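Engineer: predicted structure and sequence below. I'll ask about it afterward.
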Amino acid sequence: VENRHASKSLADYAVTLTVREDGRVISTKLLPHLRLAAGRDTVISLKPYLPKLKPGAEYLATISFTLPQAASWAPSGHEVAANQFALTGLAPQAPPAKTYPAVAVRDEATAYVLAGKGFQVSINKATGALTSYRWQGTEQLAAPLLPHFTRPLTDNDRRGWKADKKLKEWFTAEPKLQSLTLDQANPSRPSLTSTYSLIDGKTTVRVTYTLNGDGALRVAYALTPAAGLPNLPKVGMQCGIRRSYDQLSYYGRGPWENYNDRRYGADAGIYTQSLREFADSYVVPQEYANRTDVRWMQLANKQHAGLLVVADSLLSMSAWPYTEQNIQQARHTNKLQDAGFLTLNIDLAQMGVGGNTSWDAQAAPIEKYQLPARPYAYSFYLLPISGKKNAAALANSIKF
């Protein structure tokens, strides 16, 4: 702990240690006062204050310094400084030893259709996209799931460093399906791989959809760009889901929006928000509502039916009631039109916000918060849900 005050001791603050297990707070303890003079630093041991850590769980700790009494400039309990850090790594999840029912595969004129008891998935032959995901008779998708590389321009992007011009290849990229391959070697886990070419053949994207007999869908994405291409705005996928799925729960950084260069003030935890709370737009419409380090996210209606997204590692995610094109073109919020569905971004990463200036090239994110053109790969799971379920428990059980 380092006291960067010019003259004030840390003894004037209450120090609290909060521990989260898999995102949920399990322990909050008041630590002894730190009588640390200004300009000095020290090392403290947290071991006596930690709960028992279980194998197979992820633990995060937050140390917070607050005012024990009201001051002229802030109320009692006001947080002056805090920091969250990992006590363990991400919890390793071994796939459950389970035998799944066989999945039926139909080769239709325009799509491959994979189906089991109560669910059906369609992959379009012309686009290679996931175009339908029906669960208990209810369609989950409103727009296809496809590789996606852009974001609505921020003020820094548009007025500052002109991201759409400097990264033009990605902003104008149109993936073209080269092949669609079916693999039925495992009848209970058939897969389809869509291979795309873009930027005049300089980049390849492969997306593999694997469906198990319980209806969970694994999506594996791999991007291979040629040398010499500019940095990417985003590495990810985008789709549309039901508009009624406007109640969100997630395990990631929050509760407010955050980006890879704007996230240290957003602690990782489990948050529950309405779409209005989750996605608070700007006066000038632009990229917004992103969350980083997402382990899982559930989007549901008020009857608890919805869609669960589970990361194999960490995701960057957002949801909007508008299309990206509408956000990009609108210059004021009164020009935003509800799309009738939610745009869902399921990304590996997005470039930072930047903002050293807002009017020239210095508005760009600094280099470590940009995405160089190199190979990227990630995967995630989709599972529709019905009824009130424990999303955290489901997230740990659907992987295969």
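Structural biologist: Received the coordinates, thanks.
Engineer: going forward, measure contacts and count neighbours with C-alpha atoms only.
Structural biologist: Fine.
Engineer: dump the residue contacts of S188.
Structural biologist: Residues near S188 by Cα atoms under 8 Å, 6 or more residues apart in numbering: Y100, P101, A102, V103, L211, N212, G213.
Engineer: how near is the second one to A115?
Structural biologist: Pointing back at P101 there. To A115, P101 is 11 Å away according to Cα to Cα, to the nearest Å.
Engineer: gap between the two ends of stretch 19-29?
Structural biologist: Stretch 19-29 has its terminal residues 9 Å apart, counting by Cα to Cα.
Engineer: that one: which residues count as buried?
Structural biologist: By neighbour count on 16 or more other Cα atoms under 10 Å, the buried set for stretch 19-29 is V19, R20, E21, D22, G23, R24, T28.
Engineer: and stretch 146-166, by the same measure?
Structural biologist: Going by neighbour count (16+ other Cα under 10 Å), the buried part of stretch 146-166 is 146-158, 160-164.
Engineer: another structure for you, compare them:
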Amino acid sequence: DVRPVLTSEYAHAMGNAMGNFKEYWDEIYSNPRMLGGFIWEWADHGIFTTTKDGKRIVNYGGDFGDRPNLNNFCLDGVVFSDRTVTPKYWEVKKVYQPVLIELVEQKPLRIRVTNRSHHTGLSGYTIEWSISVNGEKREVHTMEPVSVLPGESFILNFQPDKSISSEGDIQLMVRFLLKEKTSWAEKGFEVAWEQFTLRNGLADLRNNGNTQRNEKIVKSVEGDMLLIGNDNFSMKWNMKVGTLLSLKYADRELLASSSDQSGQFSTQAYRAPVDNDRGFGNWLAADWEKNGMDAPVISTEETGWRKVQDDGIEVTTTKRNSYVNGSILTHAVYTISGDGSIDAVFRFIPEGELPELPRLGIVLSLSGILEKYTWYGLGPHENYRDRKSSASMGLWKSNVSDQFINYPFPQENGNREEIQQLILTDDNDSGVRITAIDNPFSASALHYLATDLAGARHSHKLKPRAETILSIDASQMGLGNSSCGPGVLTKYAVEQTEHRLRFRISGYKNR
């Protein structure tokens, strides 16, 4: 059978969506009969109105007293109602790019380029390639266009100016840019790109401990309180419940708290449902609500502390998040060194009959003065396990307020994957650094708890918190495609087995 196959509505772009989009196109490219398909759809269809206080907002089903209605089902576009782009837009652009770029060899550095266009060659593109170390470009090269006919491949040989370093996180970036201005884009517009890791620098971060680790720690016990510190830092632990109450570097408090939060380093296994979590055939959000995933009963089963080598202190806790059915047991070990750094190790053990887990990790509430946000990981835009083809490894700088993606119907947002290190600072570039150990983590820094996002029907009803809510995950479920289609692929689900998360917290000052 040689008849062509064209899929209809194979990807549904409702809210924070379009997971596993690359997998669809891997399948489409694998068979010459496959032509592609239709995304539902290009743009959200929200209706703009202005509130009494002059705020421009997006409205949808039910906002005009209309009954019956389909609620926010009109918000299913690759771009927002005003045609501003979303992270979904960048994923579609990347997956649709007409050039396949593959690493053939690292020594010597050789790249295979395949022209996926059906009618045009690659002579209209300038090729730019660069090598970065820890997010800093070390060398940039430009090549003249190559003649590659539709469907054909070509090998490119790259000659770096210097030998590839044996230290740091080393990335090769290859870009295809328009050689001349066209009717639809300016000269230099990026049409295709790919990034390759030549050396993973995570081990360097793990081994690069601070130089002051052996300074003496002063400790005291006052009732249930364990006080630890020296001239560099101070900490206050409540050993009855096993939580950190205060963390100061250079005599500045970095933690925040409120009555509706369950303490620092709390196990977090809930996310504000994305539209796909509410989708056909899965109904994950209903399962989470039924099982009380958003409001666990947290109990402390064991706490302790002891001196360790190099005059360090080790604090241990065992806590349980109990739900309607099942629970998650968390064993935590915090090793505190003389420079004030905390090597934190968490073991999450799901037990009983739990629903599909949206995530497994911890949440911290940090001072709102820590507004500047820098991370080394995938970026610059929001990305998830099954929607990260369009994100590249780099050193990205932003601020916490800008991490929020304004989906008109509030839901999980702002995540970044494969983070090796993140830094949150104040206006004086002083704050806290968190470094992955063993494996990178995913994280988000927002002015909202997951329950804040889940409890609002419109984004303009949300009230940002003063504090910074930092979520760090060993694993977060992908976005899937189930508001109109299959759910999250098995490989992007959170397995209900033991998960481990390890990172180091330390004070930071940009000098």
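Structural biologist: That came through fine. Just so it is clear, the model here is predicted, and its values are computed rather than measured.
Engineer: could you identify the most distant pair in the buried residues of stretch 19-29 of structure 1?
Structural biologist: D22 and T28 (15.2 Å; Cα to Cα).
Engineer: now K98 of structure 1, what's its secondary structure?
Structural biologist: Assigned with DSSP: H, G, I helix; E, B strand; the rest coil, K98 of structure 1 falls in the coil class.
Engineer: with S389 of structure 2 instead?
Structural biologist: Going by three-state DSSP, the secondary structure assigned to S389 of structure 2 is coil.
Engineer: aligned against structure 1, show me the partner of it.
Structural biologist: Mapped onto structure 1 by TM-score structural alignment, S389 of structure 2 lines up with Y264.
Engineer: which stretches in the stretch 201-350 of structure 2 count as helices?
Structural biologist: 202-207, 284-290 (DSSP state H, counting those that start in this stretch).
Engineer: could I get the buried residues of stretch 19-29 of structure 1 as TSV with distance to N186 of structure 1?
Structural biologist: Compiled in TSV, those are given as follows (distance: Cα to Cα, whole Å):
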residue	distance to N186 of structure 1
V19	42
R20	39
E21	36
D22	32
G23	35
R24	37
T28	48
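Engineer: now P160 of structure 2: which helix or strand?
Structural biologist: Here P160 of structure 2, judged by DSSP states H and E, is contained in no helix and no strand.
Engineer: not counting sequence-adjacent ones, nearest residue to it?
Structural biologist: Spatial nearest neighbour of P160 of structure 2, excluding adjacent residues (Cα to Cα, 6 or more residues apart in numbering): E139 at 7.7 Å.
Engineer: quick one: map the one you found onto structure 1.
Structural biologist: Counting by TM-score structural alignment, E139 of structure 2 corresponds to S27 in structure 1.
Engineer: quick check: that match touching Y49?
Structural biologist: No: the pair S27 of structure 1 / Y49 is not scored as a contact, 9.1 Å apart, by Cα atoms under 8 Å.
Engineer: where do the contact lists of those two overlap?
Structural biologist: L17.
Engineer: now the residue mapped onto S191 of structure 1 from structure 2: how far from H331 of structure 2?
Structural biologist: Aligned counterpart of S191 of structure 1 in structure 2: E314 (TM-score structural alignment). E314 of structure 2 sits 13 Å away from H331 of structure 2, going by Cα to Cα.
Engineer: now do the contacts for the residue lying closest to K319 of structure 2 once chain neighbours are set aside.
Structural biologist: Spatial nearest neighbour of K319 of structure 2, chain neighbours left out: T300 (4.4 Å); criterion: Cα to Cα, 6+ apart. By Cα under 8 Å, 6+ apart, the contact set of T300 of structure 2 is V241, G242, T317, T318, K319, R320.
Engineer: dump the residues you listed to a markdown table, plus neighbour count and distance to V113 of structure 2.
Structural biologist: As requested, the contacts of T300 of structure 2 are exported to a markdown table (neighbours: other Cα atoms under 10 Å; distance: Cα to Cα, whole Å):
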| residue | neighbour count | distance to V113 of structure 2 |
| --- | --- | --- |
| V241 | 18 | 58 |
| G242 | 25 | 55 |
| T317 | 21 | 53 |
| T318 | 19 | 52 |
| K319 | 21 | 52 |
| R320 | 21 | 52 |
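Engineer: the strands in the stretch 51-200 of structure 1, which residues?
Structural biologist: Here the stretch 51-200 of structure 1 has its strands, by DSSP state E, counting those that start in this stretch, at 59-66, 79-86, 104-107, 111-116, 119-124, 130-135, 138-139, 141-148, 176-183, 191-198.
Engineer: wait, what's in contact with the nearest residue to D267 of structure 1 once chain neighbours are set aside?
Structural biologist: Counting by Cα to Cα, 6+ apart, the nearest residue to D267 of structure 1 once its immediate chain neighbours are dropped is R253, at 5.1 Å. The contact partners of R253 of structure 1, by Cα under 8 Å, 6+ apart, come to R263, A266, D267, A268, G269, R291, T292, D293, V294.
Engineer: what is the neighbour count of the second one?
Structural biologist: As a burial measure, the neighbour count of A266 of structure 1 was computed by other Cα atoms under 10 Å and equals 19.
Engineer: same thing with the first one?
Structural biologist: Per other Cα under 10 Å, the neighbour tally for R263 of structure 1 reads 17.
Engineer: now swap in the last one and tell me
Structural biologist: Burial measure for V294 of structure 1: 25 neighbouring residues, criterion other Cα under 10 Å.
Engineer: how far away is it from G269 of structure 1?
Structural biologist: 9 Å.
Engineer: quick check: neighbours shared by these two?
Structural biologist: Y250, Y251, G252, R253.
Engineer: where do the helices of the stretch 251-400 of structure 1 begin and end?
Structural biologist: Secondary structure of the stretch 251-400 of structure 1 (DSSP H, counting those that start in this stretch): helices at 275-278, 324-329, 391-395.
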